[in-house]
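> Generate a structure from the sequence data that follows.
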Amino acid sequence: MGFRDRSYSRGTTMVKWAYCLQLGCVGVFYVLASTQATVSDETTYKSPVPAGKVYFAENFDIEQDFRQRWVSSKAKKDGQEFAYDGKFEIGHSEDKNRLHGDFGLVLKTKASHHAISAALKQPFLFDFLPIVIQYEVQFMNGMECGGAYLKLLSQPTDGKSTPDLLASLNDKTPYSIMFGPDKCGLQQKLHFIIQHKNPITGQLEEKHWKDAVNAGKAMNGKFGDVFTDKRPHLYTLVLNRDSTFEISIDGRLEVQGSLSNDMDPPIYPPKEIEDKDDVKPADWDEREKISDPEAVKPEDWDDTQPAEIPDPKAEKPIGWLDDEPLLVPDPEAKQPNDWDEDMDGTWEAPLVDNPKCKEVGCGKWEPPVIANPKYKGVWHPPMIDNPAYKGKWRPRKIPNPDYFFDERPFNSIPTAVAVGFELWSMTDGILFDNLIITDDRTVATQYAEDSFKLKIRNLDKDNKSFFDETMASFVDYSTQYPWLWGIYVLAVGIPAALIISYCCMSKSNRDEELIRRKKSDLEGDEALLPESEKAEEDQPNVAGGDVADDIADGVEDDAAEDEADQHEESPGGSGSPGSASAVSVAADQSDEEGVKESEETGGTGKQTGTRQRRKARKD
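Now for the predicted structure:
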């Protein structure tokens, strides 16, 4: 087998291996994707279970557990009976592709106050560990006006027990954190509020995330969609012990901020404040401009000229009807049959436009008004810079007696012992689900993966194209089985390396093989030559060449012969006399040109032994 055949065979084998690897990896991925599609269609919903430590976790799937854990408030609002009479029930969404067995807490009544809460497994102290709050909200009927936020209820300071706290939940119950969506009319918010304890006064002060009304970055500025699209949305708050926080919607980052810089009012007050007892001096002039006291009204300035005057060039149109009224009784109107002159008075026909006025005009004629060319208006002196101007007066600054600096506002949030919903809403059908409170964000992420994301994939399965389903499977399985990345590397990296290796190395190997074959032929021919010809071969020829030149020429000629062989072996060229004849003539011409060159350089015209043997082989 020749070099060309061997090289082609090796290249073909390498490409085949590349294709096999790629097809194998595609097959593995297809099987996994198909398995997932089958499983997602056939597997029933499983309630999510936290994969680590939690302070609270609720999926609302078992109503009996819900009844044992959650307490409806019996509080009265401002002395009214049954103030918190709104109802919560366990229910599910009406989505076509909802997960069967997946339930949530549904707010069922309109225009009512609702309050329900549950105790944490253990109190959360805002000291060394971060807190992660995450839950789902679905406005199944949209939202007109109302809230869907939750509250972390603070540990009572009046000796009240946690059960009493739950039973008496109302709008004045102290809370540590409030978080979640809220809307009324055109105003919509994503609340994040903390209660911060003032270290000087000991009083709790509300601190609001200052961009609550501008939420929506995670949704490309379309935060309003959460209230109208009737889909579940996931809200996540991560509050770190260094007082930084993150808010996410549907797993996409909404904001990264800090309690020190992003709350309103600020966590700590300014160092200096304005002195409320300071008084502006009597001679303080705040006027930047004043009327020029030296300006004089021009003598030809006439203040009495009006802005508009009758057009002196206007003329009354010919045929104007001065005595005709603009309105006349409607000649086609008739007195109603039930008209009673004793009760209704004398009947009069309604007035309509006088048809005689349509042609020219009727009534008193007045010329139109035009701008008065003599009008200048009231004269005012021009304004100049006030030479006595001192600027805007401000009270002087004094040290703020209430100033303090809180290096870790996180530690000043009161301990939380319960979680609750205390809401008023004009819209019913608000579904809450998969609430979790933990100090480990990976636990919350996994909880969302097993609940919210599974729910969204199931809801969207009819709307996804094959490509979307495939990409979703790719991401999901790559996350679930990291070893798949090794297969991806094999599927792409090794075939690419094999193909590049074949393309880059085949040409150099071909040249080396040609030279090796030529040297081998020369050694075989020299073994058959008489001693005299060998001596002649070892001497430089008359044209100044040597064996190396012949070898180089031979390589070129062999390349030409190989090309000729390819022509002969190609379809339609096998056994073609014309092709063989053309190659033979080209070779003979090459040898004749070599002899001619030798004669021109003063040589004897004698061909070297190499060329003689080449010609003999050609013959």
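
> drop to CA atoms for contacts and neighbour counts, all remaining ones
Will do.

> Report the distance from the helix or strand where Thr236 lies to the chain centre.
Thr236 belongs to strand 232-239 when assigned by DSSP states H and E. In terms of CA atoms, centre = their mean, to the nearest Å, the centre of strand 232-239 is set 17 Å apart from its chain centre.

> before we move on, what about stretch 172-179?
Mean-position distance between stretch 172-179 and its chain equals 32 Å (CA atoms, centre = their mean).

> Equivalent analysis for stretch 284-302, please.
59 Å.

> Return the set of buried residues in that stretch.
Neighbour counts using 16 or more other CA atoms under 10 Å place Asp285 of stretch 284-302 among the buried residues.

> helix or strand right after the lengthiest strand in the chain?
Secondary structure of the chain per DSSP state E: the longest strand is strand 112-124. Scanning forward in sequence from strand 112-124 by DSSP H and E, the next helix or strand is strand 131-139.

> Can you pull out the residues in contact with that following strand?
148, 226-240, 429-441, 444, 452 (CA atoms under 8 Å, 6 or more residues apart in numbering).

> Quick one, which of the residues you listed are buried?
Taking 16+ other CA under 10 Å as the criterion, what is buried in these is 148, 226-227, 230-240, 429-441, 444, 452.

> From Pro130, how far off is the closest residue to Ile249 other than its chain neighbours?
Spatial nearest neighbour of Ile249, chain neighbours left out: Tyr235 (4.9 Å); criterion: CA to CA, 6 or more residues apart in numbering. Tyr235 is 17 Å from Pro130, where distance means CA to CA, to the nearest Å.

> what do you get for Arg613?
In terms of CA to CA, Arg613 sits 91 Å off from Pro130.

> Which one of these two is surrounded by more residues?
Neighbours per residue (other CA atoms under 10 Å) separate Arg613 from Pro130, with Pro130 holding more: 21 against 14.

> Would you map the helices across this protein?
Under the criterion DSSP state H, the chain contains helices at 3-42, 63-69, 162-167, 225-228, 341-344, 441-450, 452-459, 466-480, 484-528, 531-538, 547-569, 577-600, 609-618.

> to compare against the first, here's another:
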Amino acid sequence: MKTSVCLLALVAVVAAEVYFTEEFNDDSWEQRWVQSKHKEDYGEFKLSAGKYFGVESRDQGIKTSQDAKFYSRAAKFDKEFSNKGKSVVIQYTVKHEQGIDCGGGYVKVMRSDADLADFHGETPYNVMFGPDICGSTRRVHVILNYKGKNHLIKKEINCKLDELTHLYTLILNSDNTYDVKIDGKSVQSGSIEEDWDLLPAKKIKDPDAKKPEDWDEREYIDDAEDTKPEDWEKPEHIPDPDAKKPEDWDDEMDGEWEPPMIDNPEYKGDWKPKQIKNPAYKGKWIHPEIENPEYTPDDELYLYENWGAIGFDLWQVKSGTIFDNVIVTDSIQQAEDHAAETFDKLKVDEEEKKAAEDAIARAAQEEALKKQEAEEAEQQDEEEAAKEEEEGHDEL
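As a prediction, the model looks like this:
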């Protein structure tokens, strides 16, 4: 039995495939990533490890370098593949080192026959995944193409807003489930059918059903036996009984004097009969539902028969985003291993360097504050000395 389990595990490892990786370790990336010619003025990606890094060649990626530009570059996989009967994992890192205010940080994964030289916003894709920040929009997009139409996930997934590197992972499983991870931790998961409107609703309101005319949805009604008290009607405002006509009031010049109006303390407001339980109350009428004849289940919502290219097609107001450590595989373990060799190591170096820089900045701030306090104290001493000297002259 143990032998069988070991053999199965070995087969699983052997069967795992990595279809695409890119770490942008040197200038050769430009030969693999095609620059779109759809527009003439695309922004330029440049190699950069950014402000914080450990090993430059390991931690560098491609960085958006021009403000207020569209960017569009894509690369083909070594071979196309189908994810039938297995998971597909899309993973990469993003660093918005510029403190992004409006711009995309997502990838699009396409078929192998995508025209990368004409890659643009309307180019068909299987999946669009990653962060998008612009004003109040600060979310992780997960858009699935189904039968030629793009569908955005119905759940809100918040993205990271700081200036450090973050790892974004999307897993589509063959049981029609998904998992979105940020920095290796799941932030949203569930059923593809439930969390996207790919299929018509299973049930719809019965078009032949109508609420009965005598259906009473009023839980409470006016008490027919309740009557308004005879002394209820009081004016809301009355003349101020304590007001007196001013002595200098001239009726001929000022007109006839009238006391000012005040709130009537005996005013009770509009009378309404008390409420009682409605004996005819039947509850809120619920429209009956029937099976939707247009609904057909699909056990392969996760499936794309052809994967073969990946690209960045985005707009940025302020440039400075760095993309790196791209991997597309059918193995969650392979994706985790890749993150351990790239993102995890960068994260440690990045956090240490930022912490050191923050410490230096705090020390400089404290020193500046001490200097300011010393200058203010010195100025105060000088002012007090000058005041004492002036008082001495006055005494003489």
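
> Once they're superposed, what TM-score comes out?
The TM-score (TM-score structural alignment, normalised by the length of structure 2) is 0.73; 335 aligned residues with a CA RMSD of 3.2 Å.

> And the contacts of the longest strand of structure 1?
With contact meaning CA under 8 Å, 6+ apart, strand 112-124 of structure 1 is reached by 54-56, 69-73, 83-88, 162-163, 166, 169-170, 415-426.

> can you pull the buried residues of that strand?
Neighbour-count burial for strand 112-124 of structure 1 [16+ other CA under 10 Å]: Ser112, His113, His114, Ala115, Ile116, Ser117, Ala118, Ala119, Leu120, Phe124.

> Map the fourth one across to structure 2 for me.
Taking TM-score structural alignment for the superposition, Ala115 of structure 1 sits opposite Ser72 in structure 2.

> according to the alignment, the strand holding Thr236 of structure 1 goes to what range in structure 2?
With TM-score structural alignment as the criterion, strand 232-239 of structure 1 aligns to 165-172.

> Have a look at how far, on average, that stretch is from structure 1.
Here the mean offset of stretch 165-172 of structure 2 against structure 1 after fitting is 1.6 Å, by mean CA distance after the TM-score superposition for structure 1.

> who touches that stretch?
For stretch 165-172 of structure 2, the external contacting residues (CA under 8 Å, 6+ apart) are 87-96, 129-130, 160, 178-184, 302, 332, 339, 343, 347.

> try it again with 7 Å
87-95, 130, 178-184, 302, 343 (CA atoms under 7 Å, 6 or more residues apart in numbering).

> Show me where the stretch 151-300 of structure 1 has its strands.
Using DSSP state E, counting those that start in this stretch, the strands of the stretch 151-300 of structure 1 run over 175-184, 187-197, 204-209, 232-239, 244-249, 252-258, 263-264, 272-274, 289-291.

> Now tabulate those strands in CSV and tack on distance to Lys280 of structure 1.
CSV is the format used below for the strands of the stretch 151-300 of structure 1 (distance: least, CA to CA, whole Å):
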stretch, distance to Lys280 of structure 1
strand 175-184, 43
strand 187-197, 37
strand 204-209, 33
strand 232-239, 46
strand 244-249, 42
strand 252-258, 39
strand 263-264, 30
strand 272-274, 13
strand 289-291, 20
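
> okay, those, which one's buried deepest?
Highest mean neighbour count among these (mean count of other CA atoms under 10 Å): strand 232-239, with a mean of 23.

> residue contacts, Ile286 of structure 2?
Going by CA under 7 Å, 6+ apart, Ile286 of structure 2 touches no other residue.

> For Asp67 of structure 2, see how far away it is.
Noted for Ile286 of structure 2: a distance of 54 Å to Asp67 of structure 2, by CA to CA.

> cool, and Lys76 of structure 2?
Distance of Lys76 of structure 2 to Asp67 of structure 2, given as CA to CA: 27 Å.

> Asp162 of structure 2 too?
For Asp162 of structure 2, the distance to Asp67 of structure 2 equals 19 Å [CA to CA].

> Equivalent analysis for Pro207 of structure 2, please.
Taking CA to CA as the measure, Pro207 of structure 2 falls 54 Å from Asp67 of structure 2.

> If you count surrounding residues, which of these two has more?
Taking other CA under 10 Å, Pro207 of structure 2 and Asp67 do not tie; Asp67 has more neighbours (13 against 10).

> Wait, the more buried one touches Trp315, no?
No - using CA atoms under 7 Å, Asp67 of structure 2 is not in contact with Trp315; the gap is 9.3 Å.

> okay, the helices of structure 1 in JSON lines with distance to Ala314 of structure 1 next?
Formatted as JSON lines, the helices of structure 1 follow (distance: least, CA to CA, whole Å):
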{"stretch": "helix 3-42", "distance to Ala314 of structure 1": "87"}
{"stretch": "helix 63-69", "distance to Ala314 of structure 1": "89"}
{"stretch": "helix 162-167", "distance to Ala314 of structure 1": "87"}
{"stretch": "helix 225-228", "distance to Ala314 of structure 1": "63"}
{"stretch": "helix 341-344", "distance to Ala314 of structure 1": "48"}
{"stretch": "helix 441-450", "distance to Ala314 of structure 1": "83"}
{"stretch": "helix 452-459", "distance to Ala314 of structure 1": "77"}
{"stretch": "helix 466-480", "distance to Ala314 of structure 1": "77"}
{"stretch": "helix 484-528", "distance to Ala314 of structure 1": "91"}
{"stretch": "helix 531-538", "distance to Ala314 of structure 1": "125"}
{"stretch": "helix 547-569", "distance to Ala314 of structure 1": "103"}
{"stretch": "helix 577-600", "distance to Ala314 of structure 1": "106"}
{"stretch": "helix 609-618", "distance to Ala314 of structure 1": "117"}
